[in-house]
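Q: Below are the sequence and a predicted model for it; my questions follow.
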Amino acid sequence: MAIGKLISNNKKARHDYFIEEVYEAGLVLKGTEVKSIRNGKASVKEAYAEINNGEAWILNMNISPYEQGNINNVDPLRKRKLLLKKKEILKLISYTTQKGLTLIPLRLYINDKGKVKIEIAVAKGKKLYDKRQTIAKRDADMRMKKESSLKNY
C-alpha cells in the first residue's frame, strides 16, 4: 500500500492492541470534509469501526469543520461509511463475532491518486501484563542497539 500524505496516525493502537489483520478502505465524505482532511484537520485516535446490515461504518472519527466552509459543514463526529469489498466485509463480520476482536483505525492518509483512505485493523485488546512485556522488549532492543553502536567505534 503506497501512502502519499499521512493525515492522522493512531500510535496508541499498536500499544493497546494485538493487530491481527489490516485492511485499506475508502471513505464516503460530504462537502468540505475532504478540504478539511487535506489541511490535516482529522483525527482517528478515539475512532472505531463496526459492521451494521452488511455495511462497514467508522464512528467517532473527528474531522474538524472547514474554516472557509459555509452552512454545508457537517457534524465533525458523524458516522461515516467505509468502502470495502463484500468479501472483505464478510471476513470482518466473521472476525468481529469472535470474542475479544474489534475493528480500529490505524491511520488516515491521502494516497498517490489523491483519494482519502483509512487503514482498519482487526485487533485484540492487550492485558496490562502484555503491555509491560512489550515495553520491556522494546527497551531491551534499544539497549542492544545502543551497545552495538558503541562497540563499532
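A: It's in.
Q: make it CA atoms for all contacts and neighbour counts henceforth
A: Noted.
Q: so Phe8, which of the three states?
A: Actually, residue 8 is Ser rather than Phe. Counting by DSSP: H, G, I helix; E, B strand; the rest coil, the backbone at Ser8 sits in strand.
Q: cool, and the one 10 residues further on?
A: Assigned by three-state DSSP, the conformation of Phe18 is strand.
Q: Pull the number of nearby residues for it.
A: Phe18 has 17 neighbours, counted by other CA atoms under 10 Å.
Q: Could you check how far it is from Leu103?
A: Taking CA to CA, to the nearest Å as the criterion, Phe18 is separated from Leu103 by 11 Å.
Q: any residues in contact with both of those two?
A: By the contact definition CA atoms under 8 Å, 6 or more residues apart in numbering, Phe18 and Leu103 are jointly contacted by Ala123.
Q: want to compare, so here's the second one:
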Amino acid sequence: MATSPTKGVKYISDNRKARHDYFIHETYEAGIALTGTEVKSLRQGKVNLKDSFCRIENGEVFLLGMHISPYDQGNRFNHDPLRTRKLLLHKYEIIKLLGKIQEKGYTLIPLNLYFKKGKVKVTVALVTGKKLYDKRQALAEKEAKRDIERRMKSRNY
C-alpha cells in the first residue's frame, strides 16, 4: 500500500508574497538548525517568512530575516527572534545553487515552513524577480480564469 506524500506533514507558515513577486524556477527541501524555544514557537505558529532570504557563505546556506517570536513560557535563555539560521542541504545542492546565484537576477528565498516526521523543514526556491507588468498580467490571467469558472458553474444543462 502506497503512502501519500503529504502524510506526516504539518504546514507552519507559507510565504504567499513570494509567489506574487517572483518567478519560481527550482525548489529544494532543506532542514534548518534551530534551538528548543524556536521549535516550541513554531509549534504555536509564531513565525513570519515575509522578508526573509538565503545567502551562501563559506559553502554553507544561511536563512536571514525570518522572524520567530520568542516563546511565551521561555526564560532568560530565549532565542533572538531575527537571528541567522543555518540551512541543511547536501554539498552538491549548495554547489549547484552557488553557480546559479552568481548569474544575474537569481536569488534564494524560503517558500514555506513545515514539520515532516517531527523535523522542521523549509522549502527554498531559486527565483527571479517579476516586473510590475508581469504581476499585472498574472493578476489578469487569474481573474479571467476565475470568471470562466464562475460562468461554467452558473450554466444550467
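A: Received, thanks. Values in this document were obtained by computation on a predicted structure and should not be read as measured data.
Q: show me what contacts the aligned residue in the second structure for Lys86 of the first structure?
A: In the second structure, Lys86 of the first structure lines up with Lys91, judged by TM-score structural alignment. By CA under 8 Å, 6+ apart, the residues touching Lys91 of the second structure are Gly59.
Q: make it 6 Å
A: Contact partners of Lys91 of the second structure, counting by CA atoms under 6 Å, 6 or more residues apart in numbering, are absent.
Q: Which residue range of the first structure does stretch 37-57 of the second structure align onto?
A: Under the alignment (TM-score structural alignment), stretch 37-57 of the second structure falls on residues 32-52 in the first structure.
Q: Please state the offset of that stretch from the chain centre?
A: Here stretch 32-52 of the first structure is found 9 Å from its chain centre; the criterion is CA atoms, centre = their mean, to the nearest Å.
Q: The residue nearest the centre of the second structure: which element?
A: With distances taken as CA atoms, centre = their mean, the second structure has Leu111 as the residue nearest its mean C-alpha position (1.8 Å). In the assignment (DSSP states H and E), Leu111 of the second structure maps to strand 106-116.
Q: same thing with Asn73 of the first structure?
A: For Asn73 of the first structure, there is no helix or strand it lies in under DSSP H and E.
Q: Check Val122 of the first structure too.
A: strand 116-125.
Q: matching residues in the second structure for the very next helix or strand once past that strand?
A: For strand 116-125 of the first structure, the succeeding helix or strand toward the C-terminus, using DSSP H and E, is helix 128-151. Aligned by TM-score structural alignment, helix 128-151 of the first structure falls on residues 132-155 of the second structure.
Q: Next, the buried residues of the matching stretch.
A: The neighbour-count check on stretch 132-155 of the second structure (16 or more other CA atoms under 10 Å) flags nothing as buried.
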